[in-house]
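In: coords below, sequence missing:
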């Protein structure tokens, strides 16, 4: 029943927040405030429902060092998407035409914060973590990654390739980030950094959604395999490649730290890491 109660709580926040943020679409300042408030509520609800149903300290959302950990995740997400855009631009398929909209970028901070926090507590906080207990890290990563990708089939301009790309570069990579660090702050930060870079800085589509213009006025043209077409750079082969590479890095870190959970087993911690808590 803990799965039921946890999902009911966090999915309710996810659904309600989505409606509320959509209701103030067009007002960047209200979107900023409401989005940030939603992100905080999502974290608080997760901490409350998991603490009550599992009767434990919710260490995956420790307050100590949270800001710095989120910040590191944001930098990873920004750098990752920046690398995708740099490679697309190198081929001449992405061009900056001038400055975009500062207020548009402000609103996208709130919008993407809400999306990152709510989706991470649902997919990595509840689904990945609980499936991992029974099936192990790799199976849980695969199942929740596929589910995360399939969810995006409901988006505008969606395709099976776009869903597969999201499953690899986001679903798998963010689950691996959680496995490596055993906290949700890093995947929340990476998720936010990636999405905000896409829309708030480089003004591209995010998973097929046509968001307000960000800091740069830009155009993308060329092969869909390179640019991602109407779905946006998340369907670019570069996004899949860099996301897969980062997934491998996170899984290597998880293995090194003894954080990989075998199927129907318990996590084994190497002797040199037995007295430390990975963060």
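Out: Noted; the coordinates are in hand. Computed from a predicted structure; not experimentally measured.

In: CA only for contacts and neighbour counts going forward, please
Out: Will do.

In: Now do the longest helix that the chain contains: distance to the chain's middle.
Out: Ranked by number of residues, the top helix in the chain under DSSP state H is helix 28-54. How far helix 28-54 lies from its chain's middle: 15 Å, per C-alpha atoms, centre = their mean, to the nearest Å.

In: What residues sit buried inside it?
Out: By 16 or more other C-alpha atoms under 10 Å, the buried positions in helix 28-54 come out as 28-36, 38-39, 41-43, 45-47, 49-50.

In: just checking, next helix/strand downstream of it?
Out: helix 66-90 (DSSP states H and E).

In: got a list of contacts for whatever helix or strand comes next after that following helix?
Out: Note on helix 66-90: by DSSP H and E, the next helix or strand toward the C-terminus is strand 94-99. Here strand 94-99 makes contact (C-alpha atoms under 8 Å, 6 or more residues apart in numbering) with 85, 88-89, 215-221, 227.

In: Of these, just the buried ones, PyMOL syntax please.
Out: Buried subset of the contacts of strand 94-99, written as a PyMOL selection, criterion 16+ other C-alpha under 10 Å:
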select buried, resi 85+88+89+215+216+217+218+220+227
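
In: just checking, which of the contacts of strand 94-99 belong to helices?
Out: 85, 88-89, 227.

In: Looking at those residues, which is nearest residue 251?
Out: Among the ones in helices among the contacts of strand 94-99, residue 85 lies closest to residue 251 (C-alpha to C-alpha), at 24.7 Å.

In: Please name the residues that touch that closest one.
Out: 94, 233.

In: I'd like the distance between it and residue 166.
Out: Using C-alpha to C-alpha, to the nearest Å, we find residue 85 at a distance of 16 Å from residue 166.

In: Over to residue 32?
Out: Distance, residue 32 to residue 166, by C-alpha to C-alpha: 25 Å.

In: measure stretch 188-206 end to end?
Out: For stretch 188-206, the end-to-end distance is 16 Å (C-alpha to C-alpha).

In: and that stretch, how far out from the chain's middle?
Out: 10 Å.

In: Same question for stretch 85-100.
Out: 24 Å.

In: Okay, one more to line up with it:
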């Protein structure tokens, strides 16, 4: 079977060999993206540092800084990769697919609410108060919008998509999931287990969601809603980062159930529910015969 039509881009055969290898090949495009992203990231960080000298550091200024030094460079670099290097319009971000954002937000909110509901039924999640004055805007900008856009561009838009073109879907799932999981290894309270859990529950889920829909916007929406609901709605640490939630909550029980100080993402409940969703997406891919083989097995 020829699965290449499911790919957004395939290295063309017509350019000179040097251009195919140094510009158009999967490895070259990943290197080009990362090099430009790091340049823009460091430049933006230096500019923000210069502009904010003498200003007090607040949650809002920290949030805006994150958007300036991470999210905006990621967007600009991805547009450069697709429009200039790959010479195509990024259909995975097409304006006609904006409803995918809202579908993703709904799916992410429902999925994490289900995680919390199961933890509550098992006697692990407890609401001890309500905080109507929770500072919700900075977490929305950072953990929600910022992380949802930035991380989905990096790990699904670039790493998963480009590796899939070269090494196939299975390798892309494994590589992008491992990088995504262990990118959280330096977070507060992180352990080998928490990084592995994120790799399995989120890395595989988002990779399969992108594969099945070819929509980065859907992945961004789900990612943003998952993070925002986790921290600001339910008061649970987001990947180890302290949350100021509308619901003041505690979790009890063994770490494998509650997730411990890292948060519910390290819970076997989140792992199980996300694996079930991943299995459903994989079943869709198998039914469609859309799994992409490595380039050496494609015609």
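Out: Structure received. Not measured: the values here are computed from a predicted model.

In: Kindly reformat the contacts of strand 94-99 of the first structure as a markdown table containing distance to residue 20 of the first structure.
Out: Below are those laid out as a markdown table (distance: C-alpha to C-alpha, whole Å):
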| residue | distance to residue 20 of the first structure |
| --- | --- |
| 85 | 31 |
| 88 | 35 |
| 89 | 36 |
| 215 | 24 |
| 216 | 27 |
| 217 | 28 |
| 218 | 29 |
| 219 | 30 |
| 220 | 31 |
| 221 | 34 |
| 227 | 32 |
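
In: Going by distance to residue 107 of the first structure, which of the contacts of strand 94-99 of the first structure wins?
Out: Of the contacts of strand 94-99 of the first structure, the one sitting nearest to residue 107 of the first structure (C-alpha to C-alpha) turns out to be residue 215, at 11.4 Å.

In: I'd say the closest one and residue 203 touch.
Out: Yes. Using C-alpha atoms under 8 Å, residue 215 of the first structure is in contact with residue 203, at 7.0 Å.

In: Next up, the contacts around residue 141 of the first structure.
Out: 128, 132, 171-172, 175-176 are the contacts of residue 141 of the first structure under C-alpha under 8 Å, 6+ apart.

In: Map it onto the second structure.
Out: Mapped onto the second structure by TM-score structural alignment, residue 141 of the first structure lines up with residue 173.

In: Same check on residue 248 of the first structure?
Out: Under TM-score structural alignment, residue 248 of the first structure pairs with residue 279 in the second structure.

In: And the helix or strand where that match lies against the first structure, how far off on average?
Out: Counting by DSSP H and E, the element that carries residue 279 of the second structure is helix 268-288. Comparison of helix 268-288 of the second structure with the first structure after fitting gives an average deviation of 1.6 Å (mean C-alpha distance after the TM-score superposition for the first structure).

In: Against which helices or strands is that helix packed?
Out: helix 99-121, helix 204-213, helix 255-258 (3 or more C-alpha pairs under 8 Å, 6 or more residues apart in numbering; DSSP states H and E).

In: So which of the ones you listed is the most surrounded?
Out: helix 204-213 (a mean of 24; mean count of other C-alpha atoms under 10 Å).

In: So which residues lie in contact with the next helix or strand after that helix, not counting its own?
Out: Later in the chain than helix 204-213 of the second structure, the nearest helix or strand by DSSP H and E is helix 216-228. Identification of contacts with helix 216-228 of the second structure by C-alpha under 8 Å, 6+ apart yields 92-93, 97-98, 100-109, 111-112, 139-140, 143-145, 147-149, 152-153, 156-157, 206, 209-210, 238.

In: switch the cut-off to 7 Å
Out: 92-93, 98, 100-105, 107-109, 112, 139-140, 143-145, 147-149, 152, 157, 206, 209-210, 238 (C-alpha atoms under 7 Å, 6 or more residues apart in numbering).

In: now it: which residue numbers in the first structure?
Out: Residue span in the first structure matched to helix 216-228 of the second structure, by TM-score structural alignment: 184-196.

In: Give me the buried positions along that stretch.
Out: Neighbour-count burial for stretch 184-196 of the first structure [16+ other C-alpha under 10 Å]: 184-196.

In: coming back round to it: relative to residue 33 of the second structure, how far out is the match of residue 141 of the first structure?
Out: 19 Å.

In: could you say what helices and strands whichever helix in the second structure runs longest packs with?
Out: Looking across the second structure with DSSP H, the single longest helix is helix 26-51. In terms of contacts (3 or more C-alpha pairs under 7 Å, 6 or more residues apart in numbering; DSSP states H and E), helix 26-51 of the second structure is packed against helix 72-80, helix 161-167.

In: How far does it sit from its chain's centre?
Out: 19 Å.

In: mind checking the SS state of residue 156 of the first structure?
Out: Put simply, residue 156 of the first structure is coil when judged by DSSP: H, G, I helix; E, B strand; the rest coil.

In: residue in the second structure matching it?
Out: Using TM-score structural alignment, residue 156 of the first structure pairs with residue 188 in the second structure.

In: Pretty sure its match sits against residue 240.
Out: Yes. Judged on C-alpha atoms under 7 Å, residue 188 of the second structure makes contact with residue 240 at a distance of 4.9 Å.

In: Which one's more surrounded, the two?
Out: More crowded of residue 188 of the second structure and residue 240, by other C-alpha atoms under 10 Å: residue 240, with 23 against 15.
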